[in-house]
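Chemist: here is my input; please provide its structure:
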Amino acid sequence: MKEHLSDSFNITHLEASVNYTIFHFKDGHREIHAYTLKKYENDFSQTQAFSRIHRRFLVNRKFIASHNECEVLLSCGKRLPLARRRRV
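Modeler: Modelled structure (predicted):
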């Protein structure tokens, strides 16, 4: 996990998939890891660079281009849902 903490500036977002987590990187590649999103949320909490926007998504704040009341637009063009409870 330490390599991901040091390489976190390349991660655009993390996506939950049952008991797995999919790491999405800015160059477009993905990696699947056999841990829950909650584990990574706790691991990345010390960096304060990531925000949980939905039960399925943890987003790197520096890649957020814009957001409205129902979705977040990333700088790579990906649109992610914003949970009602997470809205500002």
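
Chemist: can we go C-alpha only for contacts and neighbour counts from here?
Modeler: OK.

Chemist: which helix or strand contains Tyr40?
Modeler: When elements are assigned from DSSP states H and E, Tyr40 belongs to helix 37-44.

Chemist: ignore the last one, Thr21
Modeler: Using DSSP H and E, Thr21 maps to strand 20-25.

Chemist: what's the first helix or strand after that strand?
Modeler: Beyond strand 20-25 on the C-terminal side, the first helix or strand identified by DSSP H and E is strand 30-33.

Chemist: what's that following strand packed up against?
Modeler: The helices and strands touching strand 30-33, judged by 3 or more Cα pairs under 8 Å, 6 or more residues apart in numbering; DSSP states H and E, are strand 20-25.

Chemist: just checking, what packs against the strand it packs on?
Modeler: strand 11-17, strand 30-33.

Chemist: closest one to Ile64 among the ones you listed?
Modeler: Between Ile64 and those, the shortest gap by Cα to Cα is with strand 11-17, which sits at 8.6 Å.

Chemist: to compare with the earlier structure, here is another sequence to fold:
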Amino acid sequence: MTARDRGLQPERTTLAWQRTGLSAAVVAVLELRSGIGAGSLFDVVAGCCALVVVVLTWVAGRRPGVNRRLLPLTAWATVATAFLVTVRLLWTAK
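Modeler: As a prediction, the model looks like this:
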């Protein structure tokens, strides 16, 4: 049996943070564009929450040692974004 190469774990973690940040950046751009265009406070606030996720993931990707401290903040910002998007979708579905 071959031993696992533990040198790849930090690289995989960095790539995961980058993917998360890219996804959040797309959401932020779409939400801010929609919010500013339609004058929707929910969309603007959701876009700002997504921007917080982008910043946190960018910092986490650059400094691998702070991942554990940034994970709860990133999770809360992601949940806030999802909540606001869901409220906005339910609000407009009426």
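
Chemist: any idea what the TM-score comes out to?
Modeler: Once superposed, chain against chain, the TM-score is 0.22 (TM-score structural alignment, normalised by the length of structure 1); 44 aligned residues with a Cα RMSD of 4.9 Å.

Chemist: before we move on, back to that, most packed of the helices and strands packed on strand 20-25 of structure 1?
Modeler: Among those, strand 11-17 has the highest mean neighbour count (mean count of other Cα atoms under 10 Å), at a mean of 21.

Chemist: just checking, what packs against it?
Modeler: Other elements packing on strand 11-17 of structure 1 under the criterion 3+ Cα pairs under 8 Å, 6+ apart are strand 20-25, helix 37-44, strand 57-60.

Chemist: could you give the angle of it to helix 37-44?
Modeler: Using axes from the mean of the first three to the mean of the last three Cα atoms, to 10 degrees, the inter-axis angle of strand 11-17 of structure 1 relative to helix 37-44 is 150 degrees.

Chemist: let me know the secondary structure of Leu73 of structure 2.
Modeler: Using DSSP: H, G, I helix; E, B strand; the rest coil, the three-state assignment for Leu73 of structure 2 comes out as helix.

Chemist: could you pull up the contacting residues of it?
Modeler: Neighbour list for Leu73 of structure 2: Leu56 [criterion: Cα atoms under 8 Å, 6 or more residues apart in numbering].

Chemist: over to Leu56 of structure 2?
Modeler: With contacts defined as Cα under 8 Å, 6+ apart, the neighbours of Leu56 of structure 2 are 70, 73-74.

Chemist: over to Asp43 of structure 2?
Modeler: For Asp43 of structure 2, the contacting residues are 31-32, 34-36, 84-85, 88, by Cα under 8 Å, 6+ apart.

Chemist: check which helix or strand covers it.
Modeler: Using DSSP H and E, Asp43 of structure 2 maps to helix 41-62.

Chemist: now that helix, how far from the centre of its chain.
Modeler: Between the mean C-alpha location of helix 41-62 of structure 2 and the chain-wide mean there is a distance of 6 Å, by Cα atoms, centre = their mean, to the nearest Å.

Chemist: deepest of the helices and strands packed on strand 11-17 of structure 1, which one?
Modeler: Among those, strand 57-60 has the highest mean neighbour count (mean count of other Cα under 10 Å), at a mean of 22.
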